[in-house]
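Undergrad: Kindly return the folded structure for what I paste below:
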Amino acid sequence: MESLSLLADGLGTALTPENLMWAAIGVLLGTFVGVLPGIGPAMAVALLLPVTFGLEPTQAFIMFAGIYYGGMYGGSTTSILLNTPGESASVMTALEGNKMAKKGRAAQALATAAIGSFVAGTIGTLLVVFFAPALAGIAVEIGAPSYLAIMLMAMVLVTSVLGSSRLRGFIALFLGLTIGLVGLDLNTGQPRLSFDQPLLADRLDIVVVAVGIFALGEALWVAAHLRRRPLSVIPVGRPWMGRGDWSRSWKPWLRGTALGFPFGAVPAGGAETPTFLSYVLEKRLAKEGHEFGKGAIEGVAGPEAANNASAAGTFVPLLALGLPVTATATIMLAALQGYGIQPGPQLMTEHADLVWTLLASLLIGNTLLLVLNLPLAPLWAKLLRIPRPYLYAGILFFASLGAYTANQQPFDLFLLLVFGLLGLAMRRFGLPVLPLILGVILGPLMETKMREALSISGGEVSGLYNEPVAVVVYAVIVLLLVVPFVLGRLRRTPLSTSAPTPAAAAEAADSDKEQVR
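TA: The predicted model follows:
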């Protein structure tokens, strides 16, 4: 009850006409900047950070909340309409959302993304209010072996369920892990796969890789088929979600929220893994004749909810431990420190009024995001009425802009072209894109956690599985790999368990010859 009272005080502070104005400005600015391909919420917050200079701390953080959620929804918009994720956590949205758009269901995809963001963000923020101290204590106890096991499970799950064959999935995953190795070894400082190029000493920026594989690869693929098969303008379709869309979306919203929030609350978590797991879960739970791979609304609703629930969960370690677990949280931490506020265990007591106003502003920003962007979904969808040669020319421009602004290095434009050609080749040979992106994102983090676990155990292999959570996850991985193989063998096994004798086999062969004659 005390938490509710404090939250009510925070809402009372935030719900003034002036503060609501700053929240609405933040949502609109965040959405407009986030819509640019390659610019995710972290970059949107960073670019718009100077806008808040001169504001009071309360007003600045209310505007931050609007920019935060607006930037996240903007990244989802580009994923759905242009197949161009603004950040790594929006990769899953692009898989089914863009296929929905091509079928004339862009407005429904945008609407379920907005509503799922609102549901997950609201539930996640309330969970932060009630359970932040307890969740922070649990998060600290989870160690490197458990992180390593969870990320390995995500790789196995995604690679095994996507694409036309597991072999192609593992080839794509191997390519992604190889790309993730580029740069200096964090322990020894030795360059890896840098080809004596100083600009490759740092790890490749995931924005450049994702925009190249998705946006440029898609544009090149479309251009390669324009002469052979003229492309018509994509229909927009009905502007609102129907009853069937609602019935298929509400359960993925809740399941995605349940998956995303714990990952956000865990230090070194992030939204990538829960969005991947949410997509796999929804695909596993889909009924016969499902639309996955063809534009399933569940594949948009679940990952979007997981993404926003994870974003809300990141405030647990940020406020309770002073530990940012995402790039956006790092910028938020810098903003807090710029006002002389240091997040940590004493923050709730020393700056209670500001903390509860910030949490209340998250609820307000999330609500304004829904109110402002849900009516705009049909308007955003009309972008698809632009003839695709002109549309993809604009995509190439903004993709190049997004890749350049990631590090402000012209060399990134060359990398963008390389990954665009790789994306074109993957489409040509039927390799799934997601395992590659997953390998690039989680590969370096897996390496870090594996070395951390081995260093703690003194190099003993047992250090990789000496936590209960890790043991359970490894058991699940074994089941995921073994059960499909065993079931496949059982389907191919004859119903009769007794093997035929040589004489019976010869007799059967003679009978077959007689029938042929």
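
Undergrad: contacts, neighbours, all on C-alpha from now
TA: Will do.

Undergrad: Give me the residue at the spatial middle of this protein.
TA: Nearest to the mean C-alpha position of the chain, by CA atoms, centre = their mean, lies A89 at 2.0 Å.

Undergrad: before we go on, could you also do this sequence so I can check it against the first one:
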Amino acid sequence: METLQLLMSGFAVALTFENLMFALFGAFIGTIIGALPGLGPANGVAILIPLAFTLGLSPETSMILLTAVYAGAMYGGRISSILLNIPGDEPAMMTCLDGYPMAKKGRAAEALAMSAIASFVGSLIGTIGLIMLAPVLARFALTFGPAEYFALFMLAFATLGGIAGKNPVKTIIAAAIGLMISSVGIDIATGTQRYTFGVLELFEGIDFILAIVGLFAISELLFFMEEKAGAGRELIKVNKLSLRPKEIMAAMPTMFRGGILGFIAGVLPGAGASLGSFVSYTLEKQYLGKKGNFGEGDPRGVAAPEAGNNGAASGALVPMLTLGVPGSGTTAVLLAMLISLNITPGPLMFTQNADIVWGVIAALLIGNVILLLLNIPLIGFFVKLLSVPPMYLLPIVTMVAFVGIYSISHSTFDLYFMVAFGIAGYFLRKLAIPLVPVILGMLLGPEMEKNLSHALVLSDGEWSTLFATPLALGLWIVAALGLILPYVVGPLLRRRMQNAANKTPITD
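TA: The predicted structure is shown next:
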């Protein structure tokens, strides 16, 4: 009953005219970002962060805008998968397997509509799961002490391989870079300057908003300039929509199963939407067996992965809001936004910032309806957008990033720093070093250091206190498993995904 009352208060926040308009804007822009191959939700949210500061939005409105962008980008990824056979982002890869064959058969509109409905169902299931699970997990997390929180942060770093890396060494290098950057500035405990080199702007540390916009948005622009500038791509012609209610109802059980599986995958730190999409598709294919013609244009082959990856997107918000540990790369960016707004994600957020938490959750529910209403009638618009050459879109993205960052501090030093991070991000990506661990190291480093110091002070420097309680010990065991399993199970999982993808080759 208390949860229902809190949700109603969240709707009171989300349904104000300003928040509703920004939710609509975010959903629309997010769908466009998701539809453009290569951008994805993490880059989309990073690009829009400066806009929130430029417009001087309140914390509630800022988070509603960025969450709507996140949800919209998850919807939009399916468009290029179906029409171009190019996934908008990694979770949309499985949608290519049946979406593109449907489009080649002249059923592109049906595939797009089915994927939009499946995205709605999956995201709705994930949001309901978030409403039910998040408060319970938040109350449990209130029992954590500094040793348990330090173990939790170690768990977050241990599961980074599942979020962002195929190579454990490179993932560890990226996390170490992030932790090193987080130590720049004046040590609060001792007052000692660390790695400031006498530069006044570094005394307060490096603003992770600069790092995020540089590493994600600016580096993406550099990649676009190198690889993707030029003419738009030739699209498959989209026919008039003729999806029958009977086909939707036949795929509804698939959507429900995919949404539930996706949510479970999203809640697990390090699993994310890619696993949700893959598990939903492969298990549905095995479940239906000879009743389906997966890989040949089966509508259920479109519904399963779309429900899975959108369910996982909502599930990934659970550990971020309740524990302050991001469940995916995009939620790591959202976590940075919360911290920049002087809001500490974690169990206390549900009491100290309940209006933001429940406003965002209510906005997710509203945003799903907005996205469904946008994505079906505006199919033609989003399709035409894919033919626009990136060379015309790049100046707009660049302008938003630079104006937004300058509006935060009115410092040209910040602009230079952002460009420096963009160049660094470009070379890190060239070396196949993932960016998400860098951001996570910057975000969690200060809190990790503070909890370690606090735990050692309380125990008079006794390191065994980090393993003293059953909860802390359990988290260390899970962290060890999280470090090992992605590199044992991961190659097998990727091999199966590649085998499935080879049935419908994905073009470059």
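
Undergrad: TM-score them against each other, please.
TA: For this chain pair, the superposition-based TM-score is 0.61 by TM-score structural alignment, normalised by the length of the second structure; 386 aligned residues with a CA RMSD of 5.3 Å.

Undergrad: Tell me which residues touch the closest residue to the residue nearest to the centre of the first structure other than its chain neighbours, please.
TA: Distances taken as CA to CA, 6 or more residues apart in numbering put E272 closest to A89 of the first structure, at 4.8 Å, once the chain neighbours are dropped. When contacts are counted by CA atoms under 8 Å, 6 or more residues apart in numbering, E272 of the first structure touches S88, A89, N307.

Undergrad: Aligned to the residue nearest to the centre of the first structure, what sits in the second structure?
TA: Superposed on the second structure with TM-score structural alignment, A89 of the first structure falls opposite P91.

Undergrad: hang on, that match packs against V279?
TA: No: proximity of P91 of the second structure to V279 does not meet the contact threshold set by CA atoms under 8 Å, at 11.0 Å.

Undergrad: Regarding S5 of the first structure, which helix or strand does it belong to?
TA: For S5 of the first structure, the element it lies in under DSSP states H and E is helix 2-14.

Undergrad: So what touches that helix?
TA: With contact meaning CA under 8 Å, 6+ apart, helix 2-14 of the first structure is reached by 20, 58, 62, 129-130, 353-354, 356-361.

Undergrad: now swap in stretch 354-366 of the second structure and tell me
TA: 6-7, 9-15, 23, 59-60, 63-64, 67-68, 71, 124, 127, 131, 321, 349-350.

Undergrad: switch to 6 Å and redo it
TA: Residues from elsewhere that reach stretch 354-366 of the second structure (CA atoms under 6 Å, 6 or more residues apart in numbering): L7, G10, F11, V13, A14, E60, I64.

Undergrad: which residue in the second structure lines up with the residue nearest to A89 of the first structure?
TA: E272 of the first structure maps onto S274 in the second structure, with residues paired by TM-score structural alignment.

Undergrad: tell me the SS of that match?
TA: helix (DSSP: H, G, I helix; E, B strand; the rest coil).

Undergrad: What distance do you get for it to M93 of the second structure?
TA: Using CA to CA, to the nearest Å, we find S274 of the second structure at a distance of 8 Å from M93 of the second structure.

Undergrad: same deal with L235 of the second structure?
TA: Distance, L235 of the second structure to M93 of the second structure, by CA to CA: 18 Å.

Undergrad: re earlier: could I have the buried ones of the contacts of helix 2-14 of the first structure as ChimeraX selection syntax?
TA: Remark: buried members of the contacts of helix 2-14 of the first structure, expressed as a ChimeraX selection using 16 or more other CA atoms under 10 Å:
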select :20,58,62,129,353,354,356,357,358,359,360,361
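
Undergrad: right, and the pair among the contacts of helix 2-14 of the first structure with maximum separation?
TA: Spatially, the most separated pair among these is L20 and F130, at 24.2 Å (CA to CA).

Undergrad: if we take the contacts of stretch 354-366 of the second structure, which one ends up nearest to L288 of the second structure?
TA: Comparing those against L288 of the second structure with CA to CA places L7 closest, at 37.1 Å.

Undergrad: Count the neighbours of the alignment partner in the second structure of A312 of the first structure for me.
TA: Here A312 of the first structure is matched to S314 in the second structure, going by TM-score structural alignment. By other CA atoms under 10 Å, the residues close to S314 of the second structure number 33.

Undergrad: which residues touch whatever helix or strand S314 of the second structure lives in?
TA: With secondary structure defined by DSSP H and E, S314 of the second structure is part of helix 299-315. Residues from elsewhere that reach helix 299-315 of the second structure (CA under 6 Å, 6+ apart): 95, 98-99, 115, 118-119, 122-123, 126-127, 251, 254-255, 258-259, 262-263, 265-267, 272-273, 276-277, 280-281, 294.

Undergrad: Sketch out the strands for the first structure, chain order is fine.
TA: For the first structure, the strands defined by DSSP state E occupy 183-184, 191-192.

Undergrad: for the ones you listed, which one ends up most surrounded?
TA: Of the strands of the first structure, the one with the most neighbours on average (mean count of other CA atoms under 10 Å) is strand 183-184, at a mean of 20.

Undergrad: From G178 of the second structure, how far off is the match of A89 of the first structure?
TA: P91 of the second structure is 25 Å from G178 of the second structure, where distance means CA to CA.

Undergrad: Turn the contacts of stretch 354-366 of the second structure into JSON lines, including distance to H454 of the second structure.
TA: As requested, the contacts of stretch 354-366 of the second structure are exported to JSON lines (distance: CA to CA, whole Å):
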{"residue": "L7", "distance to H454 of the second structure": "35"}
{"residue": "G10", "distance to H454 of the second structure": "35"}
{"residue": "F11", "distance to H454 of the second structure": "39"}
{"residue": "V13", "distance to H454 of the second structure": "37"}
{"residue": "A14", "distance to H454 of the second structure": "38"}
{"residue": "E60", "distance to H454 of the second structure": "31"}
{"residue": "I64", "distance to H454 of the second structure": "34"}
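
Undergrad: Good, we can wrap up now.
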